[in-house]
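Enquirer: predicted model and sequence follow; I will ask about them next.
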Amino acid sequence: MNTPIRRLAYVVIAMFTSLLLATTWIQFVSADDLRERPGNRRTLIDAYSRERGAILVDGTAIARSERTDTDLEWVRRYDQATRYAHVTGYWSFTYGAGLGLERARNAVLAGTDDSLFYQRLVDVVTGRPPQGASLELTIDPEVQAAAADALGDRRGAAVAIDPRTGAILAMVSRPSFDPNALSSHQLSAVDDAYARLTQDPEQPLVNRAIAGDLYPPGSTYKLVVAAAALESGDYDADTELEGGLTYTLPGTETSLPNFGGAACDPEGRPTLARSVQVSCNTSFAWLADQLGADALREQSERFGFGQQLEVPMTVTPSSYPEDPDDAQVALTGIGQHEVRVTPLQVAMVSAAIANDGELMTPYLVEAVRNRDLEVIEDTDPRTMSRSVSAETADTLTDMMVSVVESGSGTGAQLPGVDVAGKTGTAEYGASGGAHAWFTGFAPADDPRIAVAVIVESATDNWTGETGGLVAAPVARAMLEAGVQP
């Protein structure tokens, strides 16, 4: 064999080897990934030949499949669509499983999950058409409705948790969207709806409760700072703090004022309890400087900061800054600088305090049932961490009760029910905008529901939307719905 022919043979052998390796990789290594891609039309056509499982709240379907008389045998329908949009997500022929539970538990709803293998086997043997499993959620429909109605058209989010178990009782994000517009079989209309949603500067597809651009927590973070102080053993509720009209940030000439320029205490020495009650900026900035970044970061992590959570949707981890200087540490004491949180995380802080310092892992799916209504998966409550001691939790609860009784959170008061809470007004950007926060739980002596609410600033220039004025009433509506017998 002469040299040119031998070289050509090597090239042909290399090409066949590459083709064999590529085919093997696609068929055996990448097959699952390719099959599960949202835009895989062949998989989607196959999926539309079987009934997708329902998503249920208190026994009522908020997402269900309805038979059609077209080649696509089933269409997805969403009842109370905008109320539950960020919980359900959407199922679209064009865009596949998008957002929410439709995406996070796609395999279960589609009937292709490994847990449904024996059901699929029985279906083949008996000739029954294949069907997906249903999801039973932890959502309380009354609390969800209260949150959605109270938020109204304002941008923001609201979350409620059962502090005893971690079950998510409500998850609302505003603005919302209608998943039915994306599940339609009118594909040109679906494309138009998707384009409008993705190009909308209000970002209605973002679940603000657990993801997106995280928020500064403002004064709700003072609960974490107070917890770190109490857990250190160097402070108690009656310890006096430095809290004058202003506080000069360490290493700078910048003065930090109290909200409204008011004094926290006539003598400039408010106790820790008083500082929580009136949300004293100067004393908490001073206290954060005394505690230091490491103590605050460690306490934050015990409340769940930095944790990779799936509820089962992926939750963006909340964070405390990695290497702040002394002035920045002081600012973190009032929930500013680069402290960033999800509303779920803020609700987890209150839930841990409500549950004697024990933080339960949050979850949204109570049970998975197959077509024969047999439970093939259920969720057992699990402890996530010991956030604070029971003694510290009791002290923080008393402080939070005083906030609602006679402090900055009176807007969350409920007749005949002791409510524990904390307000926050969180500045963002450089233009003077501020978001309004409230977090808390009820009843204070036997907590059944913990909440967090954020109402985003309507403009980039703050016009007085404090947590006590606009977020606390939303929380009150949720708490009232959650404590009803």
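Expert: Looks like it arrived, so ask away.
Enquirer: CA atoms for contacts and neighbours, from now on please.
Expert: Fine.
Enquirer: which one is residue 47 nearest to, not counting chain neighbours?
Expert: residue 110 (6.7 Å; Cα to Cα, 6 or more residues apart in numbering).
Enquirer: quick one, what contacts the spatially most central residue of the chain?
Expert: In the chain, the residue lying closest to the centroid (Cα atoms, centre = their mean) is residue 210, at 2.5 Å. Residues near residue 210 by Cα atoms under 8 Å, 6 or more residues apart in numbering: 314-316, 342-344.
Enquirer: look up how far residue 340 lies from it.
Expert: Distance, residue 210 to residue 340, by Cα to Cα, to the nearest Å: 12 Å.
Enquirer: adding another structure so you can compare the two:
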Amino acid sequence: MNAPLRRVGVVVMVLFGLLFANLNWIQAYKADEYRTSDYNGRVQVDEYKRKRGNIEAGGTAFAVSRETSGELTYQRTYPKGPEYAHILGYKPVNLAETGIEKSENDFLAGTSDRLIANRVKDMFTGDQTGGANVLLTVSKQAQNVAYEQLRNNRQDVSKGAAIAIDPRTGAVQALVSMPSFDPNPLASHDSDTATAAYNKLEQDPDGPLKNRAVGEVLPPGSTFKIVVAAAALENGIGQNTQIPAGPEYTPPTSGQPIRNAVRTICPQPQVTLLTAVTQSCNTGFAQLGVRLGADTVKEKARQFGFEDEDLTVGRLGEGGLGVAASRTGDMQNPDGSTDPAALAQSSIGQNNVRMTPLQGALIAATVGNDGRQMRPYLVRQVLGPDRTTDYYTAQPRELRQPVSGQVANDLRDMMVSVVENGTGRNARISGYTVGGKTGTAQSAPNRPDHGWFIGFALDKQGNPVSAVCVVLEEAGSGGSAEAARIAGQIMRAAINDPGGR
């Protein structure tokens, strides 16, 4: 064999070797990526041959698959549309799924390794067994009230959120973000329709796709005073201890005085901690925060759940809706020393303090539950296609204990005083003990303030039955009072719905 032929032979052998290596690379490492690619039409057709499992709450399905006459056998639909949109998310054909549809996709689609027995059976019968069914913790009554009350709030606010949880278990009773959206067009089998619907929502300046209940952070205003009050109680200050107050307070290094919302709040030089919480005394808490120190305030906030970047709400500790981290922000000068002015503002929930509504509900739930904070969750159970096989049942567990039972008891007394004697009267529920804290937070220059309320309800035996947080963005004067009213309505609905507890 002459030299040119040998060289050609070597080249051909190298090319075959590369082809063989690439084939193995595709089969071993790239097969799953190609199989699940949005551009793989055969996979889509195959996926939609199997009926996707339901997502249900209280015995009613809120995400279902219906048979069609098209190439894709089943169409995903959402009977309640916007009411459950931020919990369920959506399952599109050519876009990424979101919400519980995403976190429980393997079970819902029937592709989970735990459903392999069903798939093996299908190989012999030729059937396409449906996906598993996901049962949520949500109270239908509480969810409906939260959605309708937010949507028709008396402040004519277009943006806000509400979330309610069972303090004893962490089960989410309601979760609503406003404005909401209809997920049905996003699940259309017509890719042009689905893409157009998504683009319209994505470009909406009010951000209807945002899940404000767990994914957005805002300055919490006076609701943060509960965290500061907890730190005070742990550092030798009791409910009836006198703390400095007065009509205004100018922190050291600052020329900007802090004042109370109105002149009649805490005009005295000193008031008790109980009075400061009940009346929401800015001057008292600003001075209290400076006295306690930045490290103490930040550490107590961390113990309540601030700075937690790993929390999700779905199955317990196994994915779900992503939760944004609440932050206490900077309270320091450029040289690293504490800035008293920043600390004073932070102690009344301003400066760089930011909080999710979920975090607000967790604070209230902790106080109502003797200082124990339970891990929040949305998925109660996962049942097989035949509804007899139980693949998952939630077992509530403690997330952390931010305060002792005694401190929680003192905080509970003060929060009850807010509802009975202070700014939270709109949250009262006949026959139940309700505690809470309103908050009014500056949003931005020349914009109305945000209105907040966090609270809990106890039954006649003193057992916590619901905890809630409501925020109305840029609600202006009266926003926190309206948030308290809505919170009371949501907790009342949760209490009256046996399926929600």
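Expert: Nice, thanks for sending it over. Note that the structure is predicted; figures quoted are calculated from it, not measured.
Enquirer: could you get me the TM-score between them?
Expert: Scored by TM-score structural alignment, normalised by the length of the first structure, the superposition of the two chains gives a TM-score of 0.92; 474 aligned residues with a Cα RMSD of 2.4 Å.
Enquirer: ok so, going back, okay, now the residue nearest to residue 47 of the first structure: neighbour count?
Expert: 22 (other Cα atoms under 10 Å).
Enquirer: what's in contact with whichever strand or helix holds residue 117 of the second structure?
Expert: Assessed by DSSP states H and E, residue 117 of the second structure sits inside helix 116-125. For helix 116-125 of the second structure, the external contacting residues (Cα under 8 Å, 6+ apart) are 128-129.
Enquirer: distance from the helix or strand following it to the first structure after superposition?
Expert: Remark: after helix 116-125 of the second structure, the chain's next helix or strand is strand 133-136, criterion DSSP H and E. Aligned to the first structure and superposed, strand 133-136 of the second structure gives a mean residue distance of 0.4 Å (mean Cα distance after the TM-score superposition for the first structure).
Enquirer: centre of the chain to strand 133-136 of the second structure, how far?
Expert: 18 Å (Cα atoms, centre = their mean, to the nearest Å).
Enquirer: post-alignment, the next helix or strand after that strand versus the first structure, mean distance?
Expert: Once the chain leaves strand 133-136 of the second structure, the next helix or strand it forms, by DSSP H and E, is helix 140-151. Compared with the first structure after fitting, helix 140-151 of the second structure has a mean deviation of 0.7 Å; criterion: mean Cα distance after the TM-score superposition for the first structure.
Enquirer: state the distance from residue 355 of the first structure to residue 132 of the first structure.
Expert: For residue 355 of the first structure, the distance to residue 132 of the first structure - Cα to Cα - is 36 Å.
Enquirer: hmm, I was thinking of residue 80 of the first structure
Expert: Counting by Cα to Cα - residue 80 of the first structure and residue 132 of the first structure are separated by 22 Å.
Enquirer: between the two, who's got more neighbours?
Expert: Set residue 80 of the first structure next to residue 132 and count neighbours by other Cα under 10 Å: residue 132 wins out with 25 against 13.
Enquirer: all helices for the stretch 51-200 of the second structure, in order.
Expert: 85-88, 99-103, 105-109, 116-125, 140-151, 191-203 (DSSP state H, counting those that start in this stretch).
Enquirer: out of those helices, deepest packed?
Expert: Among the helices of the stretch 51-200 of the second structure, helix 85-88 has the highest mean neighbour count (mean count of other Cα atoms under 10 Å), at a mean of 26.
Enquirer: list the contacts of it.
Expert: Taking Cα under 8 Å, 6+ apart as the rule, helix 85-88 of the second structure contacts 55, 63, 98-101, 175-177, 180-183, 209, 211, 321.
Enquirer: what of stretch 290-306 of the first structure?
Expert: Counting by Cα under 8 Å, 6+ apart, 224-225, 227-229, 288, 307, 317-320, 323-324, 329, 345, 348-349, 352, 359, 384-388 sit against stretch 290-306 of the first structure.
Enquirer: which among the residues you listed end up buried?
Expert: 224-225, 227-229, 288, 307, 317-320, 324, 329, 345, 348-349, 352, 359, 384-385, 387-388 (16 or more other Cα atoms under 10 Å).
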